[in-house]
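# coords below, sequence missing:
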């Protein structure tokens, strides 16, 4: 049985991931980090010209959203708000000018950075640190742009998880069929994302512009992240488009015993599973293979036709 399709995504009044013929497809979000220390070296684009080339390449390869980050997610040298704005905002303005059809997301937890990015043309605010600055979602609501609600288990920005625990799942609380003791993390994620999404809507963000992200690796160990992947369908039932940021992450590397530059096949396997179970947006370092994997899943789900079906037809 094919799981239900995920919720539609609309940013600034434009539905993303639906073709003119009505067919639905998952959405690729390409990554451009304006940093020198991101965990995956090929995604570091601190030089303006190289970053712009990466944006053009992502658009040509089929990405519909570009996610721009100015600060490494993990532990590293301090980057203040002013420096983050300097890294991100002029670049957003330039991408908006040169690639007007490419939707722009900015990965930040700071409301002052979010406000400047929106003024420069950003369409989506990717709040990876789960509302650490509660004013960020107010910026999104006031400007009519989208927002990503995430889950970190209470972790503070730029900290690594340490001996993370969640209360075991309980059938009495989680309902029949949810007695898996590992579902404690599922319950916590669903509760947190549900509350965050409701606040975003109350602040003025349209429900179809509120994305929910279980945020693999953040405030979680590898077992937690794997279990949340199994529970993608439950995340989709929240009624908002689900964002999956799986690309080359540590849970993939630890599962397979691989370093970041070897994690693409594992990432694509996780991507296909999440897409089958209703996730809608996929943040990736690798646009072409991710798009191809998602197109294959969409065809198997009967949401999009094959591009060139001729075998046995003549």
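In hand now; what should we look at? For clarity, every value in this text was computed on a predicted model and none was experimentally measured.
# from here on, just use CA atoms for contacts and neighbour counts.
Will do.
# so after the top helix by length along the chain, what's the next helix or strand?
With DSSP state H setting the assignment, residue counts place helix 183-202 as the longest helix in the chain. Next helix or strand after helix 183-202 toward the C-terminus (DSSP states H and E): strand 210-213.
# circling back: which helices and strands sit right next to the longest helix of the chain?
helix 135-143, strand 146-150, strand 210-213, helix 222-230 (3 or more CA pairs under 8 Å, 6 or more residues apart in numbering; DSSP states H and E).
# how big is the angle separating that helix from helix 222-230?
60 degrees (axes from the mean of the first three to the mean of the last three CA atoms, to 10 degrees).
# got the helices and strands packed on helix 183-202 as JSON lines, with mean neighbour count and distance to residue 191 columns?
Listed next are the helices and strands packed on helix 183-202 as JSON lines, based on neighbours: other CA atoms under 10 Å; distance: least, CA to CA, whole Å:
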{"stretch": "helix 135-143", "mean neighbour count": "22", "distance to residue 191": "18"}
{"stretch": "strand 146-150", "mean neighbour count": "29", "distance to residue 191": "11"}
{"stretch": "strand 210-213", "mean neighbour count": "28", "distance to residue 191": "11"}
{"stretch": "helix 222-230", "mean neighbour count": "18", "distance to residue 191": "13"}
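# this is the other structure I want to compare:
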């Protein structure tokens, strides 16, 4: 299996080539700030109700040190309502246009699994596609990404946001299943000409809190695939439930698991709270200077 993985893996890369010739450097870990354009995000403190609020939040995150702003109009929390593509576009496209106009140098990610949303989002100014589904929920997505030639965040998930809470049983070793999944998906991405890829293990997506902690501990095992890893741990149930807290009270726990993720190889932290994540990277980089340039 090791040789098969080595044959399938992309060449190690610590940069993402974005539209307009811009390059996002991942040699030092970066922060992705979450901008939820949904009315039912699991963390109420991150829900955005107007364009003015969106731009204020974006300005704050960029000022605090976020390199990427991740905009999403489809809630992927467990059991979330399924909405049509037109509604998702209504939420996300004007927001991308507004953020791009106000902050032309920002790296913008669109959180979607739909090909039509992805194409229109990139036309509106998005640089990166963040897909929770690995191309499994829209057969046209991966060909569209290959045509768009934008960096692609490949996440592991089973089922849909509506069904994934019932799909947490793994017949084999959890990390081995993820490695196999990514191996097969990377071969598929290659066939579509997609070369700039970030891996997201999908904490909380078809995984129990206990499985999330196992995955966090074993995150270095995913480095065999030779690609940057994104950790999306912010205020999730594996943090809040482990502490007996609500998502609103789980910021200190989030800082703790983000520290673990960095020490285990994560290159992007996807967070609701940018300042704390930036400080975490700074301190880990200071203490473990051989790890990060």
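That came through, no problem. These numbers come from a predicted model, not from an experiment.
# re earlier: redo the helices and strands packed on helix 183-202 of structure 1 as a markdown table? Include distance to residue 251 of structure 1.
Putting those into a markdown table (distance: least, CA to CA, whole Å) gives the following:
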| stretch | distance to residue 251 of structure 1 |
| --- | --- |
| helix 135-143 | 28 |
| strand 146-150 | 17 |
| strand 210-213 | 16 |
| helix 222-230 | 5 |
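# so which of those gets nearest residue 49 of structure 1?
Closest of these to residue 49 of structure 1 is strand 146-150, at 27.3 Å (criterion: CA to CA).
# in the longest helix of structure 1, what's buried?
Judged by neighbour count using 16 or more other CA atoms under 10 Å, the buried positions of helix 183-202 of structure 1 are 183-190, 192-194, 196-197, 199-201.
# what does stretch 107-121 of structure 1 give?
Buried-residue list, stretch 107-121 of structure 1, by 16+ other CA under 10 Å: 107-118, 120-121.
# wait, which of these is closest to residue 276 of structure 1?
Within the buried residues of stretch 107-121 of structure 1, proximity to residue 276 of structure 1 (CA to CA) peaks at residue 107, which comes in at 25.8 Å.
# I'd say the closest one and residue 128 touch.
Yes. In this structure, residue 107 of structure 1 is within contact of residue 128 by CA atoms under 8 Å, at 6.7 Å.
# packing partners of the longest strand seen in structure 2?
For structure 2, the strand reaching the highest residue count under DSSP state E is reported as strand 30-36. Contact analysis of strand 30-36 of structure 2 by 3+ CA pairs under 8 Å, 6+ apart lists helix 51-64, strand 68-72, strand 268-271, helix 274-287 as its packing neighbours.
# now the second one: which residue numbers in structure 1?
So that's strand 68-72 of structure 2. Under TM-score structural alignment, the alignment places strand 68-72 of structure 2 onto residues 65-69 of structure 1.
# before we move on, the earlier item: can you list the buried residues of stretch 107-121 of structure 1 in a markdown table and add distance to residue 258 of structure 1 and secondary structure?
Output for the buried residues of stretch 107-121 of structure 1, formatted as a markdown table (distance: CA to CA, whole Å; DSSP: H, G, I helix; E, B strand; the rest coil):
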| residue | distance to residue 258 of structure 1 | secondary structure |
| --- | --- | --- |
| 107 | 26 | strand |
| 108 | 28 | coil |
| 109 | 29 | coil |
| 110 | 33 | coil |
| 111 | 36 | helix |
| 112 | 37 | helix |
| 113 | 34 | helix |
| 114 | 34 | helix |
| 115 | 38 | helix |
| 116 | 38 | helix |
| 117 | 35 | helix |
| 118 | 37 | helix |
| 120 | 38 | helix |
| 121 | 38 | coil |
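# from residue 273 of structure 2, how far out is residue 243 of structure 2?
Relative to residue 273 of structure 2, residue 243 of structure 2 is positioned 18 Å away (CA to CA, to the nearest Å).
# okay, the two: which has more neighbours?
Legend: neighbour count by other CA atoms under 10 Å for residue 243 of structure 2 and residue 273, higher for residue 273 (21 against 12).
# that one corresponds to which position in structure 1?
Using TM-score structural alignment, the equivalent of residue 273 of structure 2 in structure 1 is residue 286.
# what count of nearby residues applies to the nearest residue to residue 107 of structure 2 once chain neighbours are set aside?
Among residues not flanking residue 107 of structure 2 along the chain, residue 68 sits closest, at 4.7 Å (CA to CA, 6 or more residues apart in numbering). Other residues near residue 68 of structure 2 come to 24 when the count uses other CA under 10 Å.
# contacts only, for residue 68 of structure 2.
For residue 68 of structure 2, the contact set (CA atoms under 8 Å, 6 or more residues apart in numbering) comprises 30, 31, 32, 33, 106, 107, 108, 109.
# try it again with 6 Å
If you count contacts by CA atoms under 6 Å, 6 or more residues apart in numbering, residue 68 of structure 2 has them with 32, 107, 108.
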